[in-house]
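**Student:** no sequence for this one, just the structure:
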């Protein structure tokens, strides 16, 4: 048993409690009050500690006991994480529901991982007694789900000579599966799980440069604004612009091994929808339930504000744990604005000096430290792993100049800006191609050129140029009408419309178009731009733009995305040939007219 030191509560200010507790350390976990509410020390002055409590402090009184636990806020890392739903401090919500019903009673804290369940452990064949092992060394594996093999690793900062390792068999989390002797002679008993402080990044051997894009199946993300595995991305947008749907599409369709969804301070009805829909979704890559490679951290806006601040650290620590096993992990944080608001509230209760819009002065550094925990790394024993971090931002009124959005924009590599105007026009996903950007295009181009087609970067640049020209011409049309434009300029507007309808728009509810493979993405873009090029040449020959607009092939072109799935590449290429032949027929017709003209 850990030795504990007791003290008492001196003052209560919402979730901020001042306690007298000799010997307590900064960032140490404590229990306060008769209800034994968990909290974390955030400031020290002599024997007095300021504690942020993860639950409501109503009816807690000064003078009630306080107890130190001897460890910082930590998470349990081991088999049983996948498929689970936790709250912001890793309490298992399903287990709490079975014990206490719909409402979470204060002070309840069941273990995050099931202590009674047995897991079949298979040791590594090359491990023998007296082998030197260190943090990250693979001891064996457990089949956590049909999709995920859970690799049991020596905890970080533990090293020594292996004394013995357990044979293959069934073990609970509390049973010893290996023993080692440290340099100091201490005997360490290793189990299937260990604990790790959430605010301390897990160590790795070496940070690597990302080289492969995260494929989400969403054309505007993959083709126009790619994000590398191990990269940092943000999805800012006002209320109703579709941030949650974008994240759910990424969670379902991205080619990551593990998906972690952190609902941080979002509305309860949205999180209920996530918690209800995810267990029913099918993994498109394995055909198995999606929850077999997913875990959820749920902290709604009506839950204690301090637990909201902790929730994203819980999520990123679990993500780093699976990264250390050699997996590619995607962490979706929805939303970092609510997390920042929790920082602001706690800072206000601590009477810290506010800066921009009341946020604390350390907002930018906290955001940067969080996003810097993403990356692709070389692990001690499992090759390479990555954590791709995608956070949503909810700027009030869609103002991207507010502090959380502006600081995030300086930190991340890929910015998927959502537009309320596009959402109101029923253009989904409502990602604004003018305000969005990606710093990973050059690296992603190498992958696209190698795996799909060498024309990817050129065609992408051409499409963005047409869209930019469309924005300029649309302003002229709004002022003086389309009659002021030349035929060539009106064809630019038509080409941009084809790109918007045929490539950028993508319905999450369409069974065919909800996912688009990289090959199909490029073919759709190539098809539309080839038609645009053919039309531009015909206009130079004098063909009226109205005649081109009335071609039946254009309406079918807009619907190709939903007519052909990602497996029907040959059919899509056949339609491309038909479209080009239709334009060649017009060319031949006009050439014939010119010959017959007097």
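**Tutor:** Here it is on my side, so go on. This structure is a prediction, so every number in the text was calculated from the model and none was measured.

**Student:** For the rest of this, base every contact and every neighbour count on C-alpha atoms.
**Tutor:** Noted.

**Student:** Next, count neighbours for the residue nearest to residue 96 when sequence neighbours are not counted.
**Tutor:** Here the nearest residue to residue 96 in space, its sequence neighbours aside, is residue 104; by CA to CA, 6 or more residues apart in numbering that works out to 6.9 Å. Residues near residue 104, counting by other CA atoms under 10 Å, number 15.

**Student:** and if you look at residue 503?
**Tutor:** Counted with other CA under 10 Å, the neighbours of residue 503 add up to 22.

**Student:** Can I take it that it is in a strand?
**Tutor:** No. If the criterion is DSSP: H, G, I helix; E, B strand; the rest coil, then residue 503 is helix and not within a strand.

**Student:** Is it correct that it is in contact with residue 219?
**Tutor:** Yes. Between residue 503 and residue 219 there is a contact at 6.6 Å, judged by CA atoms under 8 Å.

**Student:** Name the residues contacting each of the two.
**Tutor:** In terms of CA atoms under 8 Å, 6 or more residues apart in numbering, residue 503 and residue 219 are both contacted by the residues residue 521.

**Student:** residues contacting the nearest residue to residue 353 once chain neighbours are set aside?
**Tutor:** Spatial nearest neighbour of residue 353, excluding adjacent residues (CA to CA, 6+ apart): residue 360 at 6.7 Å. Contacts for residue 360 (CA under 8 Å, 6+ apart) come out as 343, 344, 347, 352, 353, 354.

**Student:** mind listing which of the residues you listed are in helices?
**Tutor:** In this view, those that belong to helices under DSSP state H are 343, 344, 347.

**Student:** ok, the first one - how many residues close by?
**Tutor:** Other residues within reach of residue 343 by the criterion other CA under 10 Å amount to 20.

**Student:** quick one, what contacts the nearest residue to it once chain neighbours are set aside?
**Tutor:** Nearest residue to residue 343, sequence neighbours excluded (CA to CA, 6+ apart): residue 309, at 6.7 Å. Neighbour list for residue 309: 264, 339, 340, 342, 343 [criterion: CA under 8 Å, 6+ apart].

**Student:** surely the first one meets residue 302?
**Tutor:** No. Look at residue 264 against residue 302 with CA under 8 Å: they stay out of range, at 10.8 Å.

**Student:** Below is structure B, check it against A:
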């Protein structure tokens, strides 16, 4: 126990009573309203508490109780489909505010059908499956927290309060409590090999992120970070989605809370919320809760990863999270570094992205893919949060304001973006075609096109020699026919792996015939690119559905026929 001696926004200094020994990151209840906080600094007779709720009206001398536990979340059947705040308290779909010192944390209610997978006398290891509960079409796997011998097993209807299995002297329940700051201890890391497939061509084909990888989406205001993350959440092939709105504007978060429950899962036809957890922390909520919201989301993701599921975590945005750390560290009197951020900024960012990975678990392979949006002020990618984030993420999708203003979606600039996972996922892609060769050709063409585009902007297209003009047209057709996508078109909003490979093959065939006609017959570039077949190529993304991919093979043959006439 202790008493408040100083209040500075969310930072409260507490005089600790003699004999009381709080520990770092212990949860504290502050004042008469029992505001939730966390111990972030300790001296001999003082503790600094970071309060996660508004501190207006808090007085010097009010009591502070130390709970003896760390900030934790209850993980159990039924958590999918929930909307939580940054502390794990249940929110309504309307985003109704929780009063200070109140709010109900998620806990499973009612009875569940437990199906055991072990029997008395079996030897089990920590993290091993002992049974499962199927709830709303999702199989929640119950794992043993310890090594030992199964002493008791219950089957049938159970409530959360009664143990379902006893391993040694430890009772196992259908729920578990996990401290949000402590990474999961289950699973051994393995090499990533499968992409997190999203149906967005520039993401999947050019700059893929692997299941178990980490990606960042930097971009200034209005470049489409939130829209892109929502699109990835809807179309990605992860088993579970955790969407974290960290310090986002209230109107954007309200739109997400209203729209997500209405979305259909494209893979099952059921509501997308059946495999989603939403965490809402808007910009007008206490800044200290932003930090906990990121840790909370990743802890939920680890719960499902340990079961052997693939999980995609969308964090929007980590810049707001870093800004909250800057404000709190300033109030605590910590020495700032560049742009006022705390010296721990780099290690804090690393602690988040390092929890991503692919793991061999006791019941299969699980993975956590973390995709964090970054909002650099003025679109400056050299600012500290963006720069440090690049160090710890393998994929970098740089959003461009000019592309966004031109209604180009996704507004990812292919010249500033990169992926370190292309080689890791190559074997997965090669099942559908020669991915390595097609991607290499496309990247080289885009790089050459970038150089030529600078000349065109300066001097005009007609200033280019004919051979460079041809390369510039190849660049343009790739950008318009492949990289640009319409999120509202029922056909173009999603492209399967096979369709992406076929489209790339069509574009490469077109490029090869253009070059052949130009080099062997010297036909003017304007005449080559003005053939009606080019218009068909540009429209293929919207006119060829997933059930009609043979039309893309026909389009390749038609290209050969049209340009073959020039060589006769």
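**Tutor:** Yep, that arrived. In this text, all values refer to a predicted model and were calculated from it rather than measured experimentally.

**Student:** After superposition, what's the TM-score here?
**Tutor:** In this superposition the chains share a TM-score of 0.97, using TM-score structural alignment, normalised by the length of the second structure; 564 aligned residues with a CA RMSD of 1.4 Å.

**Student:** sorry, back to before: to which residue of the second structure is the residue nearest to residue 96 of the first structure aligned?
**Tutor:** Using TM-score structural alignment, the equivalent of residue 104 of the first structure in the second structure is residue 98.

**Student:** cool, residue 351 of the first structure as well?
**Tutor:** Aligned by TM-score structural alignment, residue 351 of the first structure pairs with residue 333 of the second structure.

**Student:** Same question for residue 331 of the first structure.
**Tutor:** Under TM-score structural alignment, residue 331 of the first structure pairs with residue 313 in the second structure.

**Student:** Kindly indicate whether that match is helix, strand or coil.
**Tutor:** Residue 313 of the second structure - assigned by three-state DSSP - is strand.

**Student:** For residue 277 of the second structure, see how far away it is.
**Tutor:** Remark: distance between residue 313 of the second structure and residue 277 of the second structure (CA to CA, to the nearest Å) = 10 Å.

**Student:** Which one of the two is surrounded by more residues?
**Tutor:** Comparing residue 313 of the second structure with residue 277 by other CA under 10 Å, the one with more neighbours is residue 313, at 27 against 23.

**Student:** The more buried one reaches residue 373, doesn't it?
**Tutor:** No. When contacts are counted by CA under 8 Å, residue 313 of the second structure is not listed as touching residue 373 (10.9 Å).

**Student:** so what corresponds to residue 73 of the first structure in the second structure?
**Tutor:** Under TM-score structural alignment, residue 73 of the first structure pairs with residue 71 in the second structure.

**Student:** actually residue 138 of the first structure, not the one I wrote
**Tutor:** Residue 138 of the first structure maps onto residue 129 of the second structure when the alignment is built from TM-score structural alignment.

**Student:** Give the closest residue to the counterpart of residue 280 of the first structure in the second structure in space, chain neighbours not counted.
**Tutor:** Alignment note (TM-score structural alignment): residue 280 of the first structure maps to residue 262 of the second structure. Once flanking residues are discounted, residue 262 of the second structure sits nearest to residue 271: 6.8 Å by CA to CA, 6+ apart.

**Student:** ok, now which ones touch the equivalent of that neighbour over in the first structure?
**Tutor:** Using TM-score structural alignment, the partner of residue 271 of the second structure in the first structure is residue 289. Shown in contact with residue 289 of the first structure (CA under 8 Å, 6+ apart): 279, 280, 281, 282, 283.

**Student:** what's the answer for residue 264 of the second structure, then?
**Tutor:** With CA under 8 Å, 6+ apart, residue 264 of the second structure has these contacts: 270, 271, 272.

**Student:** Translate residue 83 of the second structure into the numbering of the first structure.
**Tutor:** Residue 83 of the second structure maps onto residue 85 in the first structure, by TM-score structural alignment.

**Student:** any idea how far that match is from residue 96 of the first structure?
**Tutor:** Residue 85 of the first structure is 11 Å from residue 96 of the first structure, by CA to CA.

**Student:** more neighbours, residue 264 and residue 302 of the first structure?
**Tutor:** Set side by side, residue 264 of the first structure and residue 302 show more neighbours around residue 264, with 32 against 11, by other CA under 10 Å.

**Student:** quick one: that one from residue 42 of the first structure, how far?
**Tutor:** For residue 264 of the first structure, the distance to residue 42 of the first structure - CA to CA - is 20 Å.

**Student:** any idea which helix or strand carries the residue lying closest to residue 83 of the second structure once chain neighbours are set aside?
**Tutor:** Of all residues not flanking residue 83 of the second structure in the chain, residue 278 sits nearest, at 4.8 Å (CA to CA, 6+ apart). Counting by DSSP states H and E, the element that carries residue 278 of the second structure is strand 276-282.

**Student:** can you pull out the helices in the stretch 351-500 of the second structure?
**Tutor:** 384-392, 401-405, 426-429, 435-459, 466-478, 497-521 (DSSP state H, counting those that start in this stretch).

**Student:** Tell me roughly how far the fourth one lies from the first structure on average.
**Tutor:** To tie it back to what came earlier, the one meant is helix 435-459 of the second structure. Mean deviation of helix 435-459 of the second structure relative to the first structure after superposition (mean CA distance after the TM-score superposition for the first structure): 1.7 Å.

**Student:** Kindly state which residue of the second structure is aligned to residue 562 of the first structure.
**Tutor:** Using TM-score structural alignment as the criterion, residue 562 of the first structure maps onto residue 542 of the second structure.

**Student:** Could I get the contacting residues of that match?
**Tutor:** Residue 542 of the second structure sits in contact with 489, 491, 492, where contact means CA under 8 Å, 6+ apart.

**Student:** which one of the residues you listed is nearest residue 455 of the second structure?
**Tutor:** Ranked by distance to residue 455 of the second structure (CA to CA), the contacts of residue 542 of the second structure are led by residue 492 at 31.5 Å.

**Student:** which non-adjacent residue is nearest that closest one?
**Tutor:** Residue 492 of the second structure sits nearest to residue 542 (CA to CA, 6+ apart), 5.0 Å away.
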